[in-house]
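Visitor: Following is a predicted model, sequence given first.
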Amino acid sequence: MDWQEISGNWVLMPRNPVGIIHFLGGAFVATVPHLTYRWLLEELASKGYVIIATPFVNILDHSAIAKSVLLNFERALERLHDSSAMRKRYLPIYGLGHSMGCKLHLLIGSLFRIERAGNILISFNNYAARDAIPLIEQFDLAAVEFTPSPLETNKLVQERYNIRRNLLIKFSNDTLDQSMVLTELLKQRFPEMVTAQTLTGTHTTPLGQDIKWQMGESFTPFDALGQWFKQEVYRDLNQLKRIILLWLNPLAYPIIN
């Protein structure tokens, strides 16, 4: 199973797909999501989920980005439906976002009429431009703001967001996370349909990659340190993967261990 570029998206197509995941990454790592989030996305694909990861470049107009990534996603979806792998098959579509990618999925679900089985929102943040863009105040650009602003985004979600089933994930050591406010907004809109989880990890946990540790002919203390480090990294990553898979299909993954 190899990555392929389709209509401006990076796509993984498993042999017998059970669902589709539209992935949007964080602001400064979203240009190459098939590389920056490779481990997590390939793990989800190995369980039967078609991955459509849409790159984007961060600009101030987040509504325009949301419209653009949705258009690219739908173009890829149309191409896939024309292929033999997905022809005449209904597959549920889930949104998966990390950091700024969460905001884009929220805007897509608020501004456009789409069909989604649910959204998974990891490490949501909704900062103002002055807090999100380094050095902006030093260049006398204090009046510059994202569109929509943080307050406008919250209002849109509160009044127009139409994706009923949502999983919000925050990490225990993440100072950038703003999931708590979003959780309350969504629970007011869709009671009993919102799940919130706090996992061990940091804001960059979803970016963890496979560490190829090559031992020498004899096992050394350095090898032991390397294996310990790999286990620590993968503990948080595997926990994230298991929570996502459990939420996507509780019957297929009834036990988290």
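Guide: In hand now; what should we look at?
Visitor: Please make it C-alpha for all contacts and neighbour counts, starting now.
Guide: Noted.
Visitor: quick one: the closest residue in space to residue 252 that isn't next to it in sequence and residue 133, what's the gap?
Guide: The shortest distance from residue 252 to any non-neighbouring residue, by Cα to Cα, 6 or more residues apart in numbering, is to residue 246 (7.5 Å). With distances taken as Cα to Cα, to the nearest Å, residue 246 is found 35 Å from residue 133.
Visitor: more neighbours, those two?
Guide: residue 246 (15 against 10; other Cα atoms under 10 Å).
Visitor: so the residue nearest to residue 252, which of the three states?
Guide: Following DSSP: H, G, I helix; E, B strand; the rest coil, the label given to residue 246 is helix.
Visitor: That one reaches residue 253, doesn't it?
Guide: Yes - counting by Cα atoms under 8 Å, residue 253 is a contact partner of residue 246 at 5.2 Å.
Visitor: now the helices for this structure?
Guide: Here the chain has its helices, by DSSP state H, at 33-36, 38-46, 62-81, 100-111, 129-132, 150-160, 179-189, 221-248.
Visitor: mind checking which of those is nearest residue 17?
Guide: Residue 17 lies closest to helix 38-46 among the helices of the chain, at 8.5 Å (Cα to Cα).
Visitor: what residues are up against residue 77?
Guide: Contact partners of residue 77, counting by Cα atoms under 8 Å, 6 or more residues apart in numbering, are absent.
Visitor: And for residue 165?
Guide: Residues near residue 165 by Cα under 8 Å, 6+ apart: 117, 118, 119, 190, 193, 194.
Visitor: what does residue 170 give?
Guide: Residue 170 is in contact with 122, 123, 124, 177, 179, 196, 197, 198, 199, counting by Cα under 8 Å, 6+ apart.
Visitor: Can you mark which positions in stretch 70-81 are buried?
Guide: By neighbour count on 16 or more other Cα atoms under 10 Å, the buried set for stretch 70-81 is 70, 72, 73, 75, 76, 77, 80.
Visitor: Of the residues you listed, which is the nearest to residue 129?
Guide: Among the buried residues of stretch 70-81, residue 70 lies closest to residue 129 (Cα to Cα), at 22.9 Å.
Visitor: which residues touch the nearest residue to that closest one once chain neighbours are set aside?
Guide: Once flanking residues are discounted, residue 70 sits nearest to residue 108: 7.2 Å by Cα to Cα, 6+ apart. Listed by Cα under 8 Å, 6+ apart, the contact set of residue 108 reads 66, 67, 70, 114.
Visitor: wait, the first one sits on residue 107?
Guide: Yes - Residue 66 is in contact with residue 107 according to Cα under 8 Å; the separation is 6.4 Å.
Visitor: Below is an additional structure, to be compared with the one above:
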Amino acid sequence: MEWKEISGNWVLIPHHKPSGIIHFLGGAFVATAPQITYRLLLEAIAEKGYIIIATPFINTFDHDAIAKQVLLNFERALVRLEERGILGNGYIPIYGIGHSMGCKLHLLISSHFDVERAGNIFMSFNNFAAREAVPLMEQFNAMFAKNQFASILANNPLANRIFPNSPTNASANPAFALEFTPSPAQTNDLIREYYNVRRNLLIKFSNDNIDQSLGLSNILSEKFPEMNTLQVLAGNHITPLGQDVKWQIGQDFNPLDAIGQWVRQEMYRDLNQVKRTILLWLNPLSPP
């Protein structure tokens, strides 16, 4: 299998007939190259017969706009795959998988748009306000409160995309503070009212102090009782980013080689548990 760029997505196609399609969205600062940053996990899923469509994105404060764009790119990739005859004529289930900010984007997609998903998987969900997600936001807020950048933003169209809530017109709130669109509270309200995917898997890592999966699990369980699963696994917030560590064994095996292999196994243990959990949830009748 080789990664291919299709309509702004990185796509991995299994050698045999696909059993499902995965739309993958990564975390805020590693989402620009998911075929590299999440390679081990995504290739392991593809080996089990799933088409991987990983959509890169650049983070801004307008998460609604990002969700709309990544969905558009994903659907363009589907059209291209269909035109090539890769999808065949039968039904192929589509699943969303998100990590960190990618979870929020999948939640927005399934709340704003009429999409068909067999299920969604959320790893390390968080829904912080801007000032909590990025420590520098407090400094930005203070500067905006003093109107130091108001004139710059007013004359810069690009700034309106990056700072969608900026005070660039007469009706703006003078007590402006940077915030994501939608805000954490607005996001939760959207999920409660409009989120339409009944089957969901939430993965929380035991050593992740910025995870907010429990709150999301409560909201989804209120909407779809008995259709949501929360799994607590060993690892931390960056466990899904497990990278391939090469350890070249010398001609004569020595204690240092043994230590190197042990370190490699420890690094992969948590990631392998994530892989097994995802694959078993995708197809309970076909253990990974």
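Guide: Right, received. Where do you want to start? All values derive from a computational prediction rather than experimental measurement.
Visitor: picking up where we left off before, counterpart of the residue nearest to residue 252 of structure 1 in structure 2?
Guide: The equivalent of residue 246 of structure 1 in structure 2 is residue 280 (alignment by TM-score structural alignment).
Visitor: Tell me which residues touch residue 157 of structure 1, please.
Guide: The contact partners of residue 157 of structure 1, taken as Cα under 8 Å, 6+ apart, are 106, 107, 110, 185, 186.
Visitor: my bad, residue 109 of structure 1
Guide: Residue 109 of structure 1 makes contact with 160, 161, 162, 163 under the criterion Cα under 8 Å, 6+ apart.
Visitor: Report the buried members of those residues.
Guide: Buried members of these, counted by 16+ other Cα under 10 Å: 161, 162, 163.
Visitor: Show me what the last one lines up with in structure 2.
Guide: What it means is residue 163 of structure 1. Counting by TM-score structural alignment, residue 163 of structure 1 corresponds to residue 197 in structure 2.
Visitor: what's the distance between that match and residue 144 of structure 2?
Guide: Distance of residue 197 of structure 2 to residue 144 of structure 2, computed by Cα to Cα: 39 Å.
Visitor: still on that earlier bit, and the contacts of residue 170 of structure 1, which two are furthest apart?
Guide: Based on Cα to Cα, the longest span within the contacts of residue 170 of structure 1 runs between 124 and 199 and measures 13.8 Å.
Visitor: Among those two, which residue is more densely surrounded?
Guide: residue 124 (26 against 16).
Visitor: Check whether the more buried one really touches residue 104, as I assumed.
Guide: No - the criterion here is Cα under 8 Å, and residue 124 of structure 1 misses it with residue 104 at 10.2 Å.
Visitor: ok, for residue 37 of structure 2, nearest residue in space, not its chain neighbours?
Guide: Distances taken as Cα to Cα, 6+ apart put residue 241 closest to residue 37 of structure 2, at 5.8 Å, once the chain neighbours are dropped.
Visitor: Can you tell me how far the one you found is from residue 268 of structure 2?
Guide: According to Cα to Cα, residue 241 of structure 2 stands 10 Å off from residue 268 of structure 2.
Visitor: For the residue lying farthest from the centre of structure 2, give me its contacts.
Guide: Distance to the chain centre peaks in structure 2 at residue 252, reaching 43.2 Å (criterion: Cα atoms, centre = their mean). If you count contacts by Cα under 8 Å, 6+ apart, residue 252 of structure 2 has none.
Visitor: Give the aligned equivalent of it in structure 1.
Guide: So residue 252 of structure 2 corresponds to residue 218, using TM-score structural alignment.
Visitor: For residue 126 of structure 1, which residues are in contact?
Guide: By Cα under 8 Å, 6+ apart, the residues touching residue 126 of structure 1 are 100, 103, 150, 153, 178.
Visitor: Generate a PyMOL selection restricted to the buried subset of these.
Guide: Buried members of those, defined by 16+ other Cα under 10 Å, are picked up in PyMOL with:
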select buried, resi 100+103+150+153+178
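Visitor: of all the contacts of residue 126 of structure 1, which comes closest to residue 41 of structure 1?
Guide: Among the contacts of residue 126 of structure 1, residue 100 lies closest to residue 41 of structure 1 (Cα to Cα), at 17.2 Å.
Visitor: Excluding sequence neighbours, find me the nearest residue to that closest one.
Guide: Sequence neighbours aside, residue 26 is the residue nearest to residue 100 of structure 1 in space, at 4.9 Å (criterion: Cα to Cα, 6+ apart).
Visitor: Tell me which residue of structure 2 lines up with that neighbour.
Guide: In structure 2, residue 26 of structure 1 lines up with residue 27, judged by TM-score structural alignment.
Visitor: my guess is the residue nearest to residue 37 of structure 2 meets residue 35, correct?
Guide: No - applying Cα under 8 Å, one finds residue 241 of structure 2 not in contact with residue 35, separated by 10.8 Å.
Visitor: For the two, indicate the residue with more neighbours.
Guide: Under the neighbour definition other Cα under 10 Å, residue 241 of structure 2 and residue 35 were set side by side, and residue 35 has more, 24 against 19.
Visitor: Leaving out sequence neighbours, find the closest residue to that one.
Guide: Leaving aside its chain neighbours, residue 35 of structure 2 sits nearest to residue 10 (6.3 Å; criterion: Cα to Cα, 6+ apart).
Visitor: Can you report how many residues neighbour that neighbour?
Guide: Residue 10 of structure 2: 22 neighbours (other Cα under 10 Å).
Visitor: so who does it touch?
Guide: Listed by Cα under 8 Å, 6+ apart, the contact set of residue 10 of structure 2 reads 3, 4, 34, 35, 52, 53, 54, 55, 56.
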